[in-house]
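# Here's a sequence, model it:
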Amino acid sequence: MKKILPLILLSGIGLLSYSCDNRNDDPVVVNPNPNPGDSDTLPVMKDVNVSLSSSNNYSHIELLNLQNTDVVLVYRKDPASSNAWQLIPKTYYLAGSRELEYNFLFNSQKVEIFTEGVSPATLSSAEAGTYLNNQTFRIVLVYANAGKSAAAKSAKPAVDYSDYNAVVKYYNLDESKVQTINAK
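Below is the predicted model of the structure:
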């Protein structure tokens, strides 16, 4: 009996310590890079300040070096709020049943941010001031397969990409290190 009691006590302590789990169910991807040798490029955030005009065909091209495992997200800073970011593509409905849409295309070398819908040349000066002049776009590069195992363990989707703050939290991004580019 004296030999069994320490074994029972030890197994009880082991079971108790194993069952005490204080994990937070929100997944945070600390280092999702599937290629450990390529840890210097992602995740990356870059702000681009640009005025979209006829001289740049109402678009902006930002050169990048993307891997085939990268995802590009582009957000537009809402001029009405200093801290609100909206995922693009985003459509704005203007007076007279007109629509202006921000969109983007990317490949392994570049991201092109542009407008679609109504001809930007037909915008009023107030509309151009709101939707074309001094626009700030945030380009966020993250891993395409980040957090798959964490997402599989959770019933919730891994991250809502339309929610900028959720993306920052999920990928543990440091906003103080955002590179800003002032384009012409």
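
# from here on, contacts and neighbour counts on C-alpha atoms
OK.

# Who are the contact partners of Val178?
Contacts here follow Cα atoms under 8 Å, 6 or more residues apart in numbering; on that basis Val178 touches Val44, Met45, Lys46, Asp47.

# how about the first one, what does it touch?
Contacts here follow Cα under 8 Å, 6+ apart; on that basis Val44 touches Ile139, Val140, Leu141, Val142, Leu173, Val178.

# most surrounded residue in these?
Val142 (23 neighbours; other Cα atoms under 10 Å).

# quick one: which helix or strand includes it?
Assigned by DSSP states H and E, Val142 belongs to strand 135-143.

# for Pro6, same thing?
helix 4-19.

# If you count contacts, what does that helix end up packed against?
For helix 4-19, not one helix or strand is in contact under the criterion 3 or more Cα pairs under 8 Å, 6 or more residues apart in numbering; DSSP states H and E.

# buried ones in that helix?
Using 16 or more other Cα atoms under 10 Å as the test for burial, helix 4-19 gives no buried residues.

# List the buried residues for whichever helix or strand comes after that helix?
Scanning forward in sequence from helix 4-19 by DSSP H and E, the next helix or strand is strand 44-50. Residues of strand 44-50 classed as buried: Val44, Met45, Lys46, Asp47, Val48, Asn49, Val50 (neighbour count, 16+ other Cα under 10 Å).

# and for comparison, fold this next one:
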Amino acid sequence: MKKMSIVFGAVLSLFFIACEGPAGPPGYDGFDGLDGLDGLDGRDGQERGTVVDITGDFVADDYSLFYEFIQDDIEVFETDIVLVYLLWDQTEDGNGDPVDIWRLLPQTRLLDQGILQYNYDFTFFDVNIFLEADFDLNTLPTGDTDAQTFRIAIIPAEMLQGSRLDRSNVRAVMNTMGITEKEVRKSTL
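Take a look at the predicted model:
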């Protein structure tokens, strides 16, 4: 008898669950939320960075070289890493071909007049390379101010995640980005 009442109760429960009644009244609409701010467009995952060489003269008043990325259609994101190297010297390889010697900024030189430093700052719009010294920059010889060449490497941040890249080595940086010497853009200020 006990089993029968359990079976009867289960069947009765299914009967009530399976029955449909008339639909209830519709609910009230909620308020629309506020629109969020648009985010920055991302990359397509194929970006490998950019390298550009600039050459210019440091002149009196500000002793700086100002380079805007837009002039060469270079897109830089706020998260990108911008490194600047100074063409320090040239040497020759075993075949007598010239080999550039690059140094990562800032670079400090000890001169007879005092301490001279090549330094830079950047935004995602531009790079400003400037001279700082503890003496009057007007006393600098032209070898320190005229026809100075700098290599600017724009590296996507995602390319360096978890990397132990030696950033002071411009060749290692270019190899990581997959950029050859022939692909370096040239610009004169």
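
# thinking again about what came up before, between all of the contacts of Val44 of the first structure, which two are separated the most?
Pairwise distances among those were taken by Cα to Cα; the largest, 13.9 Å, belongs to Val142 and Val178.

# Skip the chain neighbours and tell me the closest residue to the counterpart of Asp80 of the second structure in the first structure.
In the first structure, the residue matched to Asp80 of the second structure (TM-score structural alignment) is Asp70. Residue nearest to Asp70 of the first structure in three dimensions, not counting chain neighbours: Tyr143, with 4.6 Å by Cα to Cα, 6 or more residues apart in numbering.

# Is that neighbour in contact with Leu66, as I believe?
No. Between Tyr143 of the first structure and Leu66 there is no contact under Cα atoms under 8 Å: 10.2 Å.

# can you give me the strands in the second structure?
Assigned by DSSP state E, the second structure shows strands spanning 50-56, 64-68, 81-92, 98-104, 107-110, 115-122, 126-133, 148-155, 185-188.

# Which one of the ones you listed lies nearest to Arg171 of the second structure?
Proximity to Arg171 of the second structure (Cα to Cα) singles out strand 98-104 among the strands of the second structure, at 9.1 Å.

# quick revisit: which residues of the second structure does the strand holding Val142 of the first structure align to?
Mapping strand 135-143 of the first structure onto the second structure (TM-score structural alignment) gives residues 148-156.

# How many residues are close by Arg76 of the first structure?
Arg76 of the first structure is flanked by 20 other residues according to other Cα under 10 Å.

# Name the nearest residue to it, ignoring sequence neighbours.
Excluding the flanking residues, the one nearest Arg76 of the first structure by Cα to Cα, 6+ apart is Phe137, at 4.5 Å.

# Against Phe106 of the first structure, how distant is the one you found?
Separation of Phe137 of the first structure from Phe106 of the first structure (Cα to Cα, to the nearest Å): 14 Å.

# who's more crowded, those two?
Neighbour totals were compared for Phe137 of the first structure and Phe106, and Phe137 leads with 23 against 17 (other Cα under 10 Å).
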